[in-house]
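Undergrad: need a 3D model of the sequence below.
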Amino acid sequence: MHEDFDRCVRAVRSKDARFDGWFFTAVRTTRIYCRPSCPGMPPKAENMTFFPSAAAAQQAGFRACKRCRPDASPGSPQWNERADLAARAMRLIADGVVDRAGVPGLAARLGYSVRQVERQLLAEFGAGPLALARAQRAQTARLLIETTALPMSEVAAAAGFGSIRTFNDTVREVFALPPTELRLRAGRQVASPGVLSLRLPFREPLCPDNLFGHLAATAIPGVEEWRDGAYRRTLRLPHGTGIATLRPTADHIACQLALTDLRDLARAISRCRRLLDLDADPIAVDDLLATDPVLAPHVRRDPGRRVPRTVDGAELAIRAVLGQQVSATAARGHAARLVQDHGDLVHDPSGGLTHLFPTPAVLAGLDPDRFALPRARRDTVVALVNALAAGAVDLGVGADRDRARARLSALPGFGPGTVETIAMRALGDPDAFLPGDPQVRAAARSLGLPFTPAALTAHAAAWRPWRAYAVQYLWAVV
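TA: Sure thing, here's the model as predicted:
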């Protein structure tokens, strides 16, 4: 979109928040870049230039606006919608792969050469993987500077900078202030060491009912809970563990993170955003679904439904199998026993969280008879955890959706419903569809839509590429 100059100018002049994250406005006279909805006076059109990412603007020598904080914009919805190389790379960069494994590690995860990855990202986002990772480190540094009392040397290390000098230079370059002045300007710090409070932005509207309602209804005791109006869960992160507390408000998600290692901050934020589908474009979704006269009243009544996703694709897949052909209560019971017997312990002074969900490697090492399940479902769980542990099935943030679907379908006990549930919630496919799901079929029938899987699939072709969101509206009917 950033190449459509006239459309970008119109969005900036109208301060249209729907385009935050889609592109960034740089002003050549001030050398500052902003989000489209910046409340400041719009610059003259002849002084504007547009970039597809904050990293591209920073690389071109522009500084972040202190008023609208463009580095904190919601991510582009394209990074979640699309399944191509560039989008997969962006999801992996957000999950910290470049910081942990470098650009060669990113390329290896994607199955391409370093040169191919760099060329594609430069073409799509105006910046290579190192610049994109640097922009994320700068954003992490700003959060730590403004919300903690950590010494700057510890902030630098936690944000992923190799030296205090690089940290200082980057903060000055991106925010036009040295770190100490950035902290003084913020004028606030959290009191508890290791606990961070921040705001997760999203594109409005957002309907929290189905999102948080689903997470609360399916919560595994010990791993997740609904407490005092907030969804809480444990996180397994690259350098340690974490506990996320997420509470919906009118214009943001209030997020509190308790981390054993602050180097995991960016990863924890990325996973929380993915869990709640916060980078979605609800206007685009609802505009298309509302063209169906049957869905239109439901879209108008509860606009902005999101797809409840996951913080861990492997966990979601195992839970999907445990839930096959049983009630939600029974599925939670199976998962709770698995967690109590094989999950790692965590300490939660603020609530009732006790465990991390067990890893595929741990479960793959168990005697199959330890799974208290019917034989057929036990065989499915064993095949799944073995494939996940061996790397034969990749359900991570940068996974190839088509390949993952094919490999899941080849496992025993995996029908289309289970595969599409995993595609919807673990792989983040916005077009995943469940025409055979009993609740979807019941909703379709009650609305007068075709309700056999084949007929409903044919009708739902008009809902593409947003069929996963149509499922959310259908589930709300029954």
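
Undergrad: drop to CA atoms for contacts and neighbour counts, all remaining ones
TA: Fine.

Undergrad: nearest residue to Gly160 in space, please, no chain neighbours.
TA: Arg137 (6.3 Å; Cα to Cα, 6 or more residues apart in numbering).

Undergrad: secondary structure of that neighbour: a helix, I assume?
TA: Yes - the assignment for Arg137 (DSSP: H, G, I helix; E, B strand; the rest coil) places it in a helix.

Undergrad: Asp20 and Pro74 touch, don't they?
TA: Yes - assessed by Cα atoms under 8 Å, Asp20 is found in contact with Pro74 at 6.6 Å.

Undergrad: now Ala57: closest residue in space, sequence neighbours ignored.
TA: Phe51 (6.0 Å).

Undergrad: then Asp286?
TA: Val299 (6.4 Å).

Undergrad: count the neighbours of that neighbour for me.
TA: Other residues within reach of Val299, judged by other Cα atoms under 10 Å, total 20.

Undergrad: OK, contacts around the residue nearest to Gly160?
TA: Ala159, Gly160, Phe161, Ala266 (Cα atoms under 8 Å, 6 or more residues apart in numbering).

Undergrad: which two of the residues you listed have the greatest separation?
TA: Phe161 and Ala266 (12.9 Å; Cα to Cα).

Undergrad: returning to what we had before: go through the helix or strand hosting the residue nearest to Asp286 and flag the buried ones.
TA: In the assignment (DSSP states H and E), Val299 maps to helix 296-301. Neighbour counts over helix 296-301 (16 or more other Cα atoms under 10 Å) mark Ala296, His298, Val299 as buried.

Undergrad: I'd like the structure of this one too, to check against the first:
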Amino acid sequence: MATIILYRVHEDFDRCVRAVRSKDARFDGWFYTAVRTTRIYCRPSCPSMPPKAENMTFFPSAAAAQSAGFRACKRCRPDASPGSPEWNERADLAARAMRLIADGVVDRAGVPGLAARLGYSVRQVERQLLAEFGAGPLALARAQRAQTARLLIETTALPMSEVAAAAGFGSIRTFNDTVREVFALPPTELRLRAGRQVASPGVISLRLPFREPLCPDNLFGHLAATAVPGVEEFRDGAYRRTLRLPHGSGVATLRPTADHIACQLALTDLRDLSRAISRCRRLLDLDADPVAVDDLLAADPVLAPHVRREPGRRVPRTVDGAELAVRTVVGQQMSTAAARTHIARLVAEHGDPVADAGGGLTHLFPLPATLAALDPDRFGLPRGRRESLVALVSALAGGAIDLGVGADRERARARLAVLPGFGRWTVETIAMRALGDPDAFLACDIGVRAAARTLGLPFTPATLAAHAAAWRPWRAYAVQYLWSVNELQVNNQPA
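TA: Predicted coordinates:
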């Protein structure tokens, strides 16, 4: 199957028409099809009869289609399609802005707050987003609020006034007008058409879509193996964890199915719904384009059998960059079991307690500021690693290092690299899982080098890094396939 990566794909009219006529789900989220005769926009895979080509126009985002006066298709629900892979893969201003908007920065701090986080002027940010996505930051945030509102309307019994407030609308009138404009139905009729029942009070159930294929064993197996007691658990086939959110805490329960991730969210404040969804999607790398990744990696004849055996491997990421960085440093030169035990002790002693009606989760992961205020001797680590951890949490607490969703990846790398005890492995692990860099590569990782040796590849860090240049820009995914070589060897050992 050929790769579909194409920058600004919505501008290639003929290719978009072919994708719509073939109902190619791989393009969902890459662009949106608007039909001028009906004033409706759809995802490319919409099951309805494709319109005539002369009636189609294409947009890079749902917000752009909405801003042009089109309303969402009731059948294919284009607002619920996976996000464009570009938003997470790219490291430029527009992509960083999109990640921050998805995390609710515009709702909390407005466009000036977004611009400040990015280090650019409001005018520069607005101009760049209009050029890239066909809509400015306010329109992009409005589209997200509309989707959040739809979820709350269809999956809860909340009064509409509470839905409006939770979705981030300033007034019930704005809420009503937006829902009617985007979905061509008033909120009450949208709820009646959904006909869903709330599974349990205070819990929101939804489906997280992804581009197929997806290898859940790789993704959920890693999360289960490294789960920190109190913060995470694997229970009844589902991964569960606590979330620290802008307005309170939450618990996410994530379970893989054949064509989506079943997600349950228990939140102390529903205003955090869109942020919680965004962080769960980021954790599971659900906006990736696995066909593009696997096509490139399978071009290497050494990797090809492993790609064919388990296509769709994702990079297990994180809901909180600072948490991942702390866990990486604590776990240096420790077994996975020892690291879990040590980090669980930190959580129990210094994390904020939470209530979990559905299982055994007890705490939020401690904030960097909390850890920075502790006597370093309380970490119980060897001197070198203790110095590394103190330097890290101090830099995170003071704002010298940003590992958030909108962080500048190269700046973060540079600032991590000068901390004491931060070698290439530590920096690249944080880049891969916290910063979401799809091209991060662990050339000095013991497991990666062992797999390279098994496969007959160069296995010294320098020679392996040189060979891995052919895997760019997907070297973080190559790491997942290399680790699978070791898993295969273990599983094939005689009992």
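
Undergrad: overlap in contacts of Asp20 and Pro74 of the first structure?
TA: Arg203.

Undergrad: how about Leu93 of the second structure, what's its match in the first structure?
TA: In the first structure, the residue matched to Leu93 of the second structure (TM-score structural alignment) is Leu85.

Undergrad: ok, its match to Gln120 of the first structure distance?
TA: 8 Å (Cα to Cα, to the nearest Å).

Undergrad: what do you get for Leu215 of the first structure?
TA: Relative to Gln120 of the first structure, and taking Cα to Cα, Leu215 of the first structure is found at 36 Å.

Undergrad: who's more crowded, those two?
TA: Using other Cα under 10 Å as the criterion, Leu215 of the first structure and Gln120 rank with Leu215 on top: 22 against 17.

Undergrad: map that one onto the second structure.
TA: Checking TM-score structural alignment: Leu215 of the first structure goes with Leu223.

Undergrad: now do the helices in the stretch 101-250 of the second structure.
TA: 105-118, 122-133, 137-155, 160-167, 172-183, 187-194, 216-225 (DSSP state H, counting those that start in this stretch).

Undergrad: in the first structure, what range does stretch 325-339 of the second structure match?
TA: Under the criterion TM-score structural alignment, stretch 325-339 of the second structure matches residues 317-331.

Undergrad: and for stretch 127-136 of the second structure?
TA: Going by TM-score structural alignment: stretch 127-136 of the second structure matches residues 119-128.

Undergrad: wait, what's in contact with the match of Leu215 of the first structure?
TA: By Cα under 8 Å, 6+ apart, the neighbours of Leu223 of the second structure are Tyr239, Pro316.

Undergrad: between Asp20 and Pro74 of the first structure, which is the more surrounded one?
TA: The neighbour comparison of Asp20 of the first structure against Pro74 (other Cα under 10 Å) goes to Asp20, with 25 against 21.

Undergrad: dump the residue contacts of the residue mapped onto Asp279 of the first structure from the second structure.
TA: Using TM-score structural alignment, the equivalent of Asp279 of the first structure in the second structure is Asp287. Taking Cα under 8 Å, 6+ apart, we find Asp287 of the second structure in contact with Pro82, Gly83, Ser84, Pro85, Asn88, Phe210, Arg211, Arg281.

Undergrad: mind running it again at 6 Å?
TA: Pro82, Gly83, Pro85 (Cα atoms under 6 Å, 6 or more residues apart in numbering).

Undergrad: what of Phe459 of the second structure?
TA: So Phe459 of the second structure contacts Arg449, Ala452, Arg453 (Cα under 6 Å, 6+ apart).

Undergrad: state the distance from the nearest residue to Ala280 of the first structure once chain neighbours are set aside to Arg142 of the first structure.
TA: Leaving out its chain neighbours, the residue that sits closest to Ala280 of the first structure by Cα to Cα, 6+ apart is Pro77, at 5.1 Å. Pro77 of the first structure sits 23 Å away from Arg142 of the first structure, going by Cα to Cα.

Undergrad: more neighbours: which of these two?
TA: For the pair Pro77 of the first structure and Arg142, the greater number of neighbours falls to Arg142 (22 against 19), based on other Cα under 10 Å.

Undergrad: distance check, the more buried one against Pro179 of the first structure.
TA: Counting by Cα to Cα, the gap from Arg142 of the first structure to Pro179 of the first structure is 8 Å.
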